[in-house]
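Undergrad: Below are the sequence and a predicted model for it; my questions follow.
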Amino acid sequence: MDITSIHKAYASGQVTPEAVVNEIYDRIDAEGLQPVWIALVPREKALEQARKLQSAVQADLPLYGIPFAVKDNIDVAGIPTTAACPEYSYTPEQNATVVTRLEAAGALLIGKTNMDQFATGLVGTRTPYGICSSVFDKRYISGGSSSGSAVSVASGLVSFSLGTDTAGSGRVPAMFNNLIGLKPTRGVLSTHGVVPACRTLDCVSIFAETSSDASVVLSAARGLDGQDPYSRVPAIGAGAAPWIAAPSFRFGVPVAGTLEFYGDSHNPALYQAAVEKLVALGGQPVEFDLAPFLATAQLLYKGPWVAERYAAIESFVEQHVEAMDPTVAKIIRGAANYSAVDTFKAAYKLEELRRQTARVWNSIDVMVLPTAPRTYTIEEIGEAPIERNSHLGQYTNFVNLLDLSAVALPAGFRPDGLPFGVSLIGQAFQETALLVLADRLHRGLGATLGGSDRKLAETPALVAATPPPGCLLMAVVGAHLTGQPLNWQLTERKGSLIRTCRTSPDYKFYALKGTVPPKPGLVRVPGFEGPGIEVEVWALPEDTVGSFVDGVPQPLSIGTLRLEDGSLVKGFLVEPAATEDAIEITQLGGWRKYRESLK
């Protein structure tokens, strides 16, 4: 059910959106509504939407005829929102913003999926609508709280689904069902029309079979929403990821021996295999102290943020607590144990931890962790529902508190046939770059899609954009080259070397007089046929370019260079007047050869 395959089938005339919708509803009729679904869009209404697409141009709609599902804490006009609590149910008049945007892109909504009640849990068992299980073994949990959303994709009923993620609910079910689970930066996807869990932390998440599919959905759904006070877009340079297009990158791994798998004997080896694959992809592992991240994670359920869950449904809890799942009620009613003073103290502690953890990003570009330490059976969760739920959030709970982005991805199968998964975690607004790296790693570790036997290798790879997100490409020719005296001006701005190449032939090159340190000058001469001049192309975060340009001394300037492949980048040029008393070194083809010739 990946997007590309469906679109190819539509374009060839093999199937129509109407036929796809009918096939999905036939399967649901045969398999039963629950436990995956809480409510469906009426079949005839879904077919009507499919027929309307017949008059649209497929190429104009990135999600043309693509079936999807949403978690039942996300509003769909005319269909009750229950948040997995029937007594809480209300029928909204409007769609959540994300639903409206996806339908405008051509997606076809099938229905609303099961979940842990009020999005409180990572297990998928806290619901009166039946317990979802992993598509690989019915004895094991599906993960939650977005349980039905994950299973609907993994079982091939829809191509993608929306969940929500406050503590890991968009990532843990992805691991247990062999899926991509994208948790964007807070505010990238609007939460208008979403029943809040912790409103200051909530994210709408995306489940898909591939990173490419998740990227298409993200592009269609994102954008500032004036109806959501927490909606935001990145400032210039925010989320810059110059490392994603570089030949090498740095990835963080916890100090040896500090990962906890709660007695699981298979997952440590699979995690190590993921680390080794990242090395093969050009990654350089850097050990870091996980302790302050875990301390942050503890604040989410063992601190006053649980009171935010209470604030979301306060009147309902006070009047209908008997209608709630006992475990959910126990957690949310725990808000009474915290005072306003406790809240401020926890906020102070979070800022201390934020400062500690921020230092880690000076030495790494991305972090790789197990998505969850282990998988539990439904029976095991029943034996210790709160304790084992907390185990599942070991490596996910801190992400939203620290305003980070994350992608969970499949990382192979255990000997017992259950899937394992790892998460790539980056700084705010880096979800696009994370998806690209996740795709590379997924293709190195995985073979099949979701719960099917369809091949990942037969789907399109996700390629890094040029320039990388939030970056500008800058070509350097002299003192800023790697190993030269001004290279630090690039590295201190977190620039990444993308490639070494040459300019087009119509450039002359000069060694300028009186410059300290020695510098060259590059001048374009139309019609000149030279060897081309060696350059390094660097990706610089957009918000650092101004200070870099401001430091360029006369007679040098930053202009537009044409490279040997015809592409255009910004780079160093010189005023023609400065070449009058300079030494022409065009024939040497580059600054390094010139410097070597002086020895």
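TA: Yep, that arrived.
Undergrad: C-alpha from now on. contacts and neighbour counts both.
TA: OK.
Undergrad: Tell me the buried residues in the helix or strand harbouring Pro292?
TA: Following DSSP states H and E, the helix or strand that holds Pro292 is helix 291-301. By neighbour count, and taking 16 or more other C-alpha atoms under 10 Å as the criterion, the buried residues in helix 291-301 are Pro292, Phe293, Leu294, Thr296, Ala297, Gln298, Leu299, Leu300, Tyr301.
Undergrad: Same check on stretch 55-70?
TA: In terms of neighbour count (16+ other C-alpha under 10 Å), stretch 55-70 has its buried residues at Gln58, Leu61, Pro62, Leu63, Tyr64, Gly65, Ile66, Pro67, Phe68, Ala69, Val70.
Undergrad: Structure two is appended below for comparative analysis:
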Amino acid sequence: MKTINLPKILTIKWLKDAYERNRLKPNEVINEIIQRVDNDREMNIWIVPPAIKHIEFYLDRLENMNPNDTPLRGIPFAIKDNIDLINIPTTAGCSKYIYTPNENATVVQRLIQAGAIPLGKTNLDQFATGLVGTRSPYGETHNALKPELISGGSSSGSAVSVARGHAVFSLGTDTAGSGRVPAGLNRLIGLKPSFGAWPTKGVVPACQSLDCVTLFTHELDDAILIDTIVRGIDKTDPWSRDIPRQLSSISILPDKICLISDPSIEFFGPYTTEYQLGWQKTIKRIQHLNIPIEYIDGHDL
């Protein structure tokens, strides 16, 4: 197998440029990803890992795609295993629940139509309930940066797959933090769109009035591009809403940040010193950005 120079931090811009300059081909990228997944199998990132037999169809169809009409042509992505991918089992982290869908979730279908390549299904806290990444019969998903630490959840495998260079981006879900906590713990961008902005048809529900499909990337530009592709109402989805994106109305920095007052802060476990240093560095970063800090008493939270 040909060895290729594929960075661990994968972005849409970098990969598209490599394709356009004929430095890489999509099948070479997929083969390298499959090798990376095999090397990381003890990380418990995947439930249905990438396999050529599942991906070949999507590679073959790239030849007939116009790059001008397919902004994600050849871009590989991972899917949390509570989001449907046609003909691939959905488990939601529970083997007793398993079913094989005969159509894609709306968000998956829109990404595929844009040329993206679905790789497989990633591990999660069972039924997307949990913020730790340890509540899965398919194994505890380990942190991408420090495997001895938790990955965060419930979209554990989706976050770690991107952080470990298995995918350019991945889909997760978020009902109460599942798409943002693992992003923070694995040094990623975690985008949770406004409720209803991305259709949830084809997603195993946790709480339908709160569920959102979310996104993990390395760069904000990638998240913005994917949002333009996926956002939009699905008339077959009763929870879908028409919510135009209004980036120009969003303030770059908040008016203030509320933090727990120092006497209320306690850290525990073998990494207490690292946590304290991280907290102090965060405060200094906020101060460097000239964002006002309001300290609050955390005992009542």
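TA: Nice, I can see it. Model, not experiment: these values are computed from the prediction.
Undergrad: these two touch, right, Leu145 of the second structure and Asn186?
TA: Yes - between Leu145 of the second structure and Asn186 there is a contact under C-alpha atoms under 8 Å: 6.4 Å.
Undergrad: And these two? Which one has more around it.
TA: Set Leu145 of the second structure next to Asn186 and count neighbours by other C-alpha atoms under 10 Å: Asn186 wins out with 23 against 15.
Undergrad: contacting residues around the residue mapped onto that one from the first structure?
TA: Using TM-score structural alignment as the criterion, the counterpart of Asn186 of the second structure in the first structure is Asn177. In this structure, Asn177 of the first structure makes contact with Ser134, Val135, Phe136, Ser142, Ala150, Val151, Ala154, Pro419, Gly450, Gly451, judged by C-alpha atoms under 8 Å, 6 or more residues apart in numbering.
Undergrad: Just name the closest of these to Thr258 of the first structure, please.
TA: Nearest to Thr258 of the first structure among the contacts of Asn177 of the first structure, counting by C-alpha to C-alpha, is Pro419 at 22.5 Å.
Undergrad: what about the closest one, distance to Arg524 of the first structure?
TA: Using C-alpha to C-alpha, to the nearest Å, Pro419 of the first structure is found at 56 Å from Arg524 of the first structure.
Undergrad: Those two: which has the busier surroundings?
TA: Ranked by neighbour count (other C-alpha under 10 Å), Pro419 of the first structure and Arg524 place Pro419 first, with 26 against 18.
Undergrad: Gln208 of the second structure pairs with which position in the first structure?
TA: Residue pairing (TM-score structural alignment): Gln208 of the second structure is matched to Arg199 of the first structure.
Undergrad: quick one: buried residues of the lengthiest helix in the first structure?
TA: In the first structure, with assignment by DSSP state H, the single longest helix is helix 340-358. For helix 340-358 of the first structure, a neighbour-count test (16+ other C-alpha under 10 Å) marks Ala346, Ala347, Leu350, Leu353, Arg354, Thr357 as buried.
Undergrad: Format the residues you listed as CSV; extra columns: distance to Ala11 of the first structure.
TA: Supplementary listing: the buried residues of helix 340-358 of the first structure in CSV, determined by distance: C-alpha to C-alpha, whole Å:
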residue, distance to Ala11 of the first structure
Ala346, 55
Ala347, 53
Leu350, 52
Leu353, 52
Arg354, 49
Thr357, 49
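Undergrad: which one of those sits closest to Asp2 of the first structure?
TA: Checking the buried residues of helix 340-358 of the first structure against Asp2 of the first structure by C-alpha to C-alpha gives Thr357 as the nearest, at 36.8 Å.
Undergrad: I'd guessed the closest one sits against Leu294; true?
TA: No - judged on C-alpha under 8 Å, Thr357 of the first structure makes no contact with Leu294 at a distance of 10.3 Å.
Undergrad: rewinding a little: what residues are shared contacts of Leu145 and Asn186 of the second structure?
TA: Counting by C-alpha under 8 Å, 6+ apart, no residue touches both Leu145 of the second structure and Asn186.
Undergrad: And the residue sitting nearest the centre point of the first structure, how far from Asp116 of the first structure?
TA: Ranked by distance to the mean C-alpha position of the first structure (C-alpha atoms, centre = their mean), the top residue is Glu431 at 3.4 Å. From Glu431 of the first structure over to Asp116 of the first structure the distance is 25 Å, taken as C-alpha to C-alpha.
Undergrad: now swap in Ala280 of the first structure and tell me
TA: As judged by C-alpha to C-alpha, Ala280 of the first structure and Asp116 of the first structure stand 38 Å apart.
Undergrad: before we move on, what about Ala77 of the first structure?
TA: Counting by C-alpha to C-alpha, the gap from Ala77 of the first structure to Asp116 of the first structure is 22 Å.
Undergrad: okay, those two: which has more neighbours?
TA: Per other C-alpha under 10 Å, whichever of Ala77 of the first structure and Asp116 has more neighbours is Asp116, with 30 against 16.
Undergrad: Could you double-check that the more buried one sits in contact with Gly143?
TA: No - the pair Asp116 of the first structure and Gly143 fails to qualify as a contact (C-alpha under 8 Å) at a distance of 9.1 Å.
Undergrad: anything in contact with each of these two?
TA: Overlap between the contact sets of Asp116 of the first structure and Gly143, as judged by C-alpha under 8 Å, 6+ apart, is given by Leu122, Val123, Gly124.
Undergrad: Looking at the residues you listed, spot the one nearest Val275 of the first structure.
TA: Nearest to Val275 of the first structure among these is Leu122, at 25.1 Å by C-alpha to C-alpha.
Undergrad: Return the residue of the second structure aligned against that closest one.
TA: Under the alignment (TM-score structural alignment), Leu122 of the first structure maps onto Leu131 of the second structure.
Undergrad: Tell me if Ile381 of the first structure really is in a strand.
TA: No - following the definition DSSP: H, G, I helix; E, B strand; the rest coil, Ile381 of the first structure is helix and is not counted among the residues of a strand.
Undergrad: wait, what's in contact with it?
TA: Val123, Arg388, Asn389.
Undergrad: For the first one, give its distance to Pro285 of the first structure.
TA: Relative to Pro285 of the first structure, Val123 of the first structure is positioned 31 Å away (C-alpha to C-alpha).
Undergrad: which stretches of the second structure form strands?
TA: Remark: strands assigned in the second structure by DSSP state E are 46-48, 76-80, 117-122, 169-174, 189-191, 212-217, 257-260, 293-296.
Undergrad: so where is the second one in the first structure?
TA: Counting by TM-score structural alignment, strand 76-80 of the second structure falls onto residues 67-71 of the first structure.
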